[in-house]
Structures are given as C-alpha cells and as structure tokens.
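1. I'll drop the sequence and a predicted model, then ask my questions.
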Amino acid sequence: MDKAIAYVLAIAEKKSITEAAKSLYISQPSLSRYLSSLEKQLGLNLFTRTVEGTELTEAGKLYVQYARAIQQNYTALKNKMKEQRRVQANTLNICTCLNPVTLTTHEIMKAYQEKYPKGQLRISNVLTKDFPQLLATGNYQFAIGPKEVGQDTYDYRMIYADEYLLLVPTSFPLLPAIRQKKEDLPRTRLAEAAGFPFVLQDRNTNVRRNIDKICRQEQVKLENFTEVTSSVLAIRAVENQQGIAIIPSGFLPFASGMQDFRCYYFTEAQSRAGILFPHGKIFSPQEKFCVSLIDEILHRESKICRKLALETWEEKKSDRP
C-alpha cells in the first residue's frame, strides 16, 4: 500500500504527528517533513494544527475517505492473494501412462478434493517415453508408471508390482499347467504357448521390451504374432479370440468379458510401477498424501485383479487342468 496513505491515516487516527510517528516507528521530524512534502504536491493542506491536536481539513477528510477505501481494497487484495497461494500450494499436476491409475482417476481426485477442498488434482495420460520431457518443464510434480531406460536423470521410487499373465482365448486348447493351490492360478511355461498366434504390443512399449527379455531368458521365440499399441487393445484382441496376449495383471479391469479367456502364470518377472521425480525433490504434505493415496488404491486394485483372474477359472470348473 502507498506510504502516503498509511502516514495520513495514522495521523488522522492519532490526531497527533508525534503519536503517529511512534505507531509508524519513524521519527516525528521525518513524518512532519513527509507530510509537508505531500501537502505541497497536492497543493492542499490535509491537517490543521490546533491546541487540541492535529485536525483534518475538508481536503483532509476527503483524502481519508478515499484512503480508507483504498486500504480496505488493499487488505482484500492481500487476502485474495494469500488464498490463491494456498490454492496453488494444494494444486498438483501429475502425469501417468495407461495403467490401473487410469481406471481410478476419478476416485483419486475425489479423495484429494475431500482432503484439500481449496486445491485441485489434475492427472494427465501421456506416453512413458515423454515423462522426462514433461517433468523438465516443471509443470508436473511427478509421473506415475514404469521406469524406462535412459531416465536416470530422475529419481524413481517403486510403488507396486504386477505379475505378467498369459491370456488365452477360450477357443484355444487348454495349456499344460499345474495348480498347486486353489488360490493360485495355473502355472504354465511360455514354450507351451509359443506355437499359437499371439497379440503383442509394439516394440515402443515398456511391456513389449519386458516380454522380449522374458523370451530371451526362456529361449522362446514367438513368430506368429500381430502387434497392437497397448495392453488394452491386446485384451480386446484376446476377447475376440484373435490370439494369446501377455499383459500385466493390473490391466485386467480393462477387460469387458473375462469369460472369453483364461489367465495363466508363466514367469517370475513383474511389471513394476512407481513415481518418477526430479533429483533432490522434497515432497510437500499434499504430494505425500497424493502418493500414499495412489499407493493404497493400486495395491487394492492389485488384489481385485488377482481375484478376477482366479474367478475365470472358478467359473470354468469343467475346464480345469
């Protein structure tokens, strides 16, 4: 707020330049000189000195009337700016690739809004390969997904891991498999399915790179396959009986008809997801809450996915190996 307004209002309130100077923590001569300079600029006297103290002139009364209005507006402005700072502090922008978070976005945002009513949480779906570029802009607090090769310029903290599953269309023959416990899915070998048509994600995806690694480790070559761009499209192809797919179990909720395929375990490899963030980042309470919220929901979804996979076998008791 303008210094002149504060000084004039203080003199008008105290009715004394000496007392006003004390309240303003300046010397009386300094305040007197400032008032004289201001009155000279205005060409008007704002105060008159009497035996009873310092009184406002008619011009002074008009000055104080508008000065108080300015002071009130300035106070309102400061409060609005303070409120805006709180909103910005409680507003998060995060990005994620297509994964179970996509299905729970509404739930996550609702829970965050309940915790921080004056804040906002924005979740953007992007490609994993774009994480570093987006984080470098500073527009996103962190990213959620797998850690890609070449992303060592950022820190990574794993949140959860999914099993890789073989999804086999019901029109395909049962694969040789063992089931040690009722609560376990049948376990087979990738080699048992290698002769059937496959639907694989393209080589730009993290899932496909992991599949290729599994194939090399198990010395299995998949030759009869078509390519799609995501795990969701691979699930759709399996549902349409087009071929076998390999997906992280976390994608099972994207299925529209799990009665159309069976799930098998076949590898110890896992699909890992976590948060990617700049080196040395100190997480705010809002960010910590968001991470814990996502962590909780993803672990819950993981249990649901396991249950869904088991149900595909419980519903087909006559087909059990």
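-> Thanks, I have it.
2. alpha carbons only for contacts and neighbour counts from here, please
-> Noted.
3. where do the strands sit along this structure?
-> Here the chain has its strands, by DSSP state E, at 47-50, 53-56, 92-96, 121-125, 142-145, 154-169, 198-201, 225-228, 244-248, 261-278.
4. which stretches in the stretch 201-321 of the chain count as helices?
-> 206-218, 231-239, 285-314 (DSSP state H, counting those that start in this stretch).
5. dropping in the other structure now:
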Amino acid sequence: MEFRQYKYVLKVAEEKSFSLAAKKLYISQPSLSQLIIKLEEKIGFPLFDRSASPLRLTYIGELYLETARQVLDLSDQFDKKVADVANLRLGRLTIGSSPFRSTYLLSQIIPAFGQKYPGIELILKEDTTRSLEELALNGETDFSLSLLPINTKAFDYEELFQEELLLALPPNHPLSLRYKRTPGDYHEPPRIRLKAVADTPFILMDQGQKLHDTLFSLCGKARFTPKILLETQSMNAAQALVGAGMGAALLPDTLIRASSIAKNPCYFSLSPTPTRTVIVAFAKGRYLSQAAREFIQLMKQVLQ
C-alpha cells in the first residue's frame, strides 16, 4: 500500500492536478482524491494546498515527496540488482542524452545493445546538459552523457572521448574568402585566433548547455565580449544558420563530421585549441547496474 501511495502523491505533484494525475494513473479522480485524503488524515497534515491554482504541495507535502522519491529509488536499485542476477535477461536502462548525442552517438550504440540484450528495456531521456546532470543526480537516469568539468563531490564518471570545438563562419565572411575555404570542409582547417572575429555576431547556445559558458570564457580570455545575434537550443540550427550567412558559432567537431545540411559553414581551428571531454556521469555512490556497465563498455568499444 505504501508504494502505491508514494506513486500516487508523486504523480499528483508532477501533474499539479488530481484529474490529470488520475488519468495518468488509470483510476477515477474520486478514488484518487479519497486515497490522498485518508493519507492526509493518517499523517495529520494536508499534503496539498487545494486553494492554489495550479495545485501545489504544502511544506509537509514536500517532506513526504522527498521521502517517497528516496524509497522508490531504493526499490528501483534493488530491482536492478535482482535483474543482474538474471544475467541481463530482463531489466530496464534509462539513459540521459542531449538530442545531438542521441542522433550522432547513441544511434550507433542502441541497435547493437538491443541485439545483444533484447530483454533489456531502453528508455532515452533527452534534455540539455545541465538538466541531464540533474536527472542523473536524482536517479531518474542510470547515467547521463555529459562533459567535464563536473561536480566530483556529487558525481562519479567515466571518460569516453575528447572533441575539438571549431569556429564556424559564413561562406561570405572575410576570413572564409581570405583563406579560400570550401563550405563544409573540416579537414585540416586553418588556425586563427578568436580575437579575429571579435566584430562578428555569434549564435549562442542557451544557458542549459555548457557551450554557452564556454563561448564567454574563450572570448574573455581573448579580451572581448561577444556580440550575440540570437540564442538557440539546437547546435544543428546554429550550424545551418551560420551556413546561411548569419553570424559565427562554436561547434564540436563530432557534430560537424556527422551532420549533413544544405548550406554548410566554413570551419576554422582556434589557437589555442579548445577541447572538451565527453563523459558518462552518474550519482556518486549510486549502484550502477550490470546493464549500464555493459552499455558503457559497448560505447567505448564502438568509439575506439
């Protein structure tokens, strides 16, 4: 009964509505409301402020929800340990990834893993890098693909590979014309200093992505403040906009090598060369299932 109560309260808190939660739980709203009322009577305090719109938790409700998440997470970790005993014949693996990594990295790994372990259910949660770290920290993913640096007090991690950040410029940019660059050619790009594009407006990744802060950090070291043309959540969109003649962008070479767009930018290496390390991150001390370990090992093999 307790586990069902925990799940019901969690769903009501997520949906901020008894009616929406009841639909998601496949029970009637009166039944759900009555169960919550009985639980509140048992506790002696209301869990939800019903005068608020949308519905919100009381302070006691927040404490209850925190406990519920911890209990359900412990139960989930127990289930994963049992699945290990079953020699990976059954189980579930939840992976956090950016849409970019899903398209250009996991699309190579997931089919191979599914063929080797057909009984393992794979769930892919996609979000920005910072949100993915939160998902891993809260136990909502078994691990998330992220980047160094990371809070080593909160996370354990394994390194996967390094990628270089290249400067993308429009084909009609003065530097593209001076160096006679061919749009889309990323092989042995000429090396320039970031200061050379101080007057060029940038297409910036939004604050949920580490590339956002990286641009400002690199520009700060080059002693100029970048002019921002627009912000986007999509590196593919930034790449396409630069190719169409709008501004500059910092892009990882892994995206550049894998993507295919109608109008390509011109690419340059930067001096000094900015690189970043792609990692698998999971909450410190959290049990990492055998399925998760097998998936990470498979990623390393494919990348090598």
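-> Done, it's in. Quantities reported herein were computed from a predicted structural model and do not represent experimental measurements.
6. TM-score for these two?
-> After superposition, the two chains reach a TM-score (TM-score structural alignment, normalised by the length of the second structure) of 0.61; 216 aligned residues with a Cα RMSD of 3.2 Å.
7. for the strands of the first structure, which one ends up most surrounded?
-> Of all these, strand 142-145 has the most neighbours on average by mean count of other Cα atoms under 10 Å, namely a mean of 27.
8. how big's the offset between that strand and the second structure?
-> Following superposition, strand 142-145 of the first structure is found to deviate from the second structure by 1.0 Å on average (mean Cα distance after the TM-score superposition for the first structure).
9. and that strand, what does it pack onto?
-> In terms of contacts (3 or more Cα pairs under 8 Å, 6 or more residues apart in numbering; DSSP states H and E), strand 142-145 of the first structure is packed against strand 92-96, helix 131-136, strand 261-278.
10. what range in the second structure does the shortest one sit on?
-> Aligning strand 92-96 of the first structure against the second structure (TM-score structural alignment) gives residues 93-97.
11. how big is the offset of that stretch relative to the first structure?
-> Mean deviation for stretch 93-97 of the second structure: 1.1 Å (mean Cα distance after the TM-score superposition for the first structure).
12. ok, the residue nearest the centre of the first structure - contacts?
-> Geometric centre of the first structure, nearest residue: residue 94, 3.1 Å, by Cα atoms, centre = their mean. The neighbourhood of residue 94 of the first structure, defined by Cα atoms under 8 Å, 6 or more residues apart in numbering, consists of 121, 122, 123, 124, 140, 141, 142, 143, 144.
13. ok, the second one - contacts?
-> Which is residue 122 of the first structure. Residue 122 of the first structure neighbours (Cα under 8 Å, 6+ apart): 91, 92, 93, 94, 109.
14. closest one of those to residue 135 of the first structure?
-> residue 94 (9.1 Å; Cα to Cα).
15. for the closest one, give its distance to residue 123 of the first structure.
-> 5 Å (Cα to Cα, to the nearest Å).
16. the residue nearest to residue 56 of the first structure when sequence neighbours are not counted: what's it in contact with?
-> Of all residues not flanking residue 56 of the first structure in the chain, residue 47 sits nearest, at 4.5 Å (Cα to Cα, 6 or more residues apart in numbering). Contact analysis of residue 47 of the first structure by Cα under 8 Å, 6+ apart lists 54, 55, 56, 57, 60.
17. what residues are up against the residue nearest to residue 145 of the first structure when sequence neighbours are not counted?
-> Take residue 145 of the first structure and drop its neighbours on the chain: the residue closest to it by Cα to Cα, 6+ apart is residue 273, 4.6 Å away. Residues counted as contacts of residue 273 of the first structure (Cα under 8 Å, 6+ apart) are 144, 145, 146, 147, 158, 159, 160, 161.
18. counterpart of residue 273 of the first structure in the second structure?
-> In the second structure, residue 273 of the first structure lands on residue 278 (TM-score structural alignment).
19. so how far is residue 62 of the first structure from residue 9 of the first structure?
-> Residue 9 of the first structure is 12 Å from residue 62 of the first structure, by Cα to Cα.
20. err, residue 205 of the first structure, not the other one
-> For residue 205 of the first structure, the distance to residue 62 of the first structure equals 72 Å [Cα to Cα].
21. between these two, which is the more surrounded one?
-> Ranked by neighbour count (other Cα atoms under 10 Å), residue 205 of the first structure and residue 62 place residue 205 first, with 17 against 12.
22. what's the aligned residue in the second structure for the more buried one in contact with, if anything?
-> Counting by TM-score structural alignment, residue 205 of the first structure lines up with residue 209 in the second structure. Neighbouring residues of residue 209 of the second structure by Cα under 8 Å, 6+ apart: 128, 129, 130, 233.
23. again, only this time at 10 Å
-> Applying Cα atoms under 10 Å, 6 or more residues apart in numbering to residue 209 of the second structure gives the contacts 98, 127, 128, 129, 130, 131, 146, 147, 233, 234.
24. of those, closest to residue 8 of the second structure?
-> For the contacts of residue 209 of the second structure, the nearest to residue 8 of the second structure is residue 131 (24.3 Å; Cα to Cα).
25. pretty sure the closest one is touching residue 208, no?
-> Yes: using Cα atoms under 10 Å, residue 131 of the second structure is in contact with residue 208, at 7.0 Å.
26. who's more crowded, the two?
-> Ranked by neighbour count (other Cα under 10 Å), residue 131 of the second structure and residue 208 place residue 131 first, with 18 against 15.
27. out of the helices and strands packed on strand 142-145 of the first structure, which is closest to residue 75 of the first structure?
-> So among those, strand 92-96 is nearest, using Cα to Cα, at 27.8 Å.
28. nearest residue to residue 265 of the first structure other than its sequence neighbours?
-> residue 187 (4.5 Å).
29. quick one: that neighbour and residue 176 of the first structure, what's the gap?
-> For residue 187 of the first structure, the distance to residue 176 of the first structure - Cα to Cα - is 8 Å.
30. what about those two, which has more around it?
-> Shown here are residue 187 of the first structure and residue 176; by other Cα under 10 Å, residue 187 has more neighbours (19 against 12).
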